[in-house]
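Enquirer: This is a predicted model, with the sequence first.
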Amino acid sequence: MRKQLANETSLHYLDSKKRKAMLDQEKKQEIITGFRRHDGDTGSATVQVALLTRRIQQLTDHLRQNQKDHSSRRGLLQMVSRRRKLLDYLNRTEPVSYRDLIGRLSLRK
């Protein structure tokens, strides 16, 4: 009986993880379609910045609850740095697109 209950609990946990992964994938696809420049565009700087912004927001929420998670904090700092570099590149090459992206994502300059 205990073993069966444990299996059901772990199956429920796996189902919730699968559902969360599916939601994350749907959200990612939604972001890509919202910021892409043309059909099939998944890697332009604007798409990368938008995806990084979403991941940074999620990680920031995680760190508010888990203040001692230093490895996640390091990952957050790396993501912020990568986003900053992409934004600098975008500002150098396409200033109009940069200003539009900053406005759409509500980021500071």
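Expert: Nice, I can see it. Numbers count the residues shown, from 1 in each chain.

Enquirer: can we go C-alpha only for contacts and neighbour counts from here?
Expert: Noted.

Enquirer: Point me to the helix or strand that includes the residue at minimal distance from the centre of the chain.
Expert: In the chain, the C-alpha closest to the average C-alpha coordinate belongs to Arg55, at a distance of 2.4 Å (CA atoms, centre = their mean). When secondary structure is defined by DSSP states H and E, Arg55 falls within helix 45-65.

Enquirer: What is the subsequent helix or strand relative to that helix?
Expert: In the C-terminal direction from helix 45-65 (assignment by DSSP H and E), the next one is helix 70-93.

Enquirer: So what touches that following helix?
Expert: The contact list for helix 70-93, computed with CA atoms under 8 Å, 6 or more residues apart in numbering, reads 45-46, 48-49, 52-53, 56, 59-60, 63, 97-99.

Enquirer: here's the one I want to compare it with:
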Amino acid sequence: MSVTKEKIEELTKEFGENENNSGATETQIAIFTERIRNITSHLKQNKKDHSGRRGLVILVSKRRRLLDYLRKNNVDGYKNILEKLKIRK
């Protein structure tokens, strides 16, 4: 199940500076987190889906790089997004 346009708009309003700023680092991390949660639930049911698992690893890597960038440039925003999205780091 993919992330719907409505869900992306909702995440953009919550984490972006305004409703049109889907490119903000915090917004991208939130969207990646939602996609990761969807793929994780899919993989719990479909254990042999190796291409899905590969996609999950790629998404987690992209999110980790964005989190590292955010930690380097905005420590308060980094701590805030970890707390809001319940990401362990």
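Expert: Structure's in. What do you need? Because the structure is a prediction, the values reported are computed rather than measured.

Enquirer: what's the TM-score here?
Expert: Once the chains are laid over each other, their TM-score by TM-score structural alignment, normalised by the length of the second structure reads 0.93; 89 aligned residues with a CA RMSD of 1.6 Å.

Enquirer: quick revisit: report the angle between the axes of the helix holding Arg55 of the first structure and helix 70-93?
Expert: In terms of direction (axes from the mean of the first three to the mean of the last three CA atoms, to 10 degrees), helix 45-65 of the first structure departs from helix 70-93 by 150 degrees.

Enquirer: gap between helix 45-65 of the first structure and the chain center?
Expert: Once both centres are worked out by CA atoms, centre = their mean, to the nearest Å, helix 45-65 of the first structure turns out to sit 4 Å from its chain's centre.

Enquirer: Map the residue nearest to the centre of the first structure onto the second structure.
Expert: The pairwise alignment with the second structure assigns Arg55 of the first structure to Arg35, based on TM-score structural alignment.

Enquirer: Quick check: its match touching Ser2?
Expert: Yes: distance between Arg35 of the second structure and Ser2: 6.8 Å, which falls inside the contact criterion (CA atoms under 8 Å).

Enquirer: Tell me, how many residues neighbour Ser51 of the second structure?
Expert: The local packing of Ser51 of the second structure (other CA atoms under 10 Å) involves 9 other residues.
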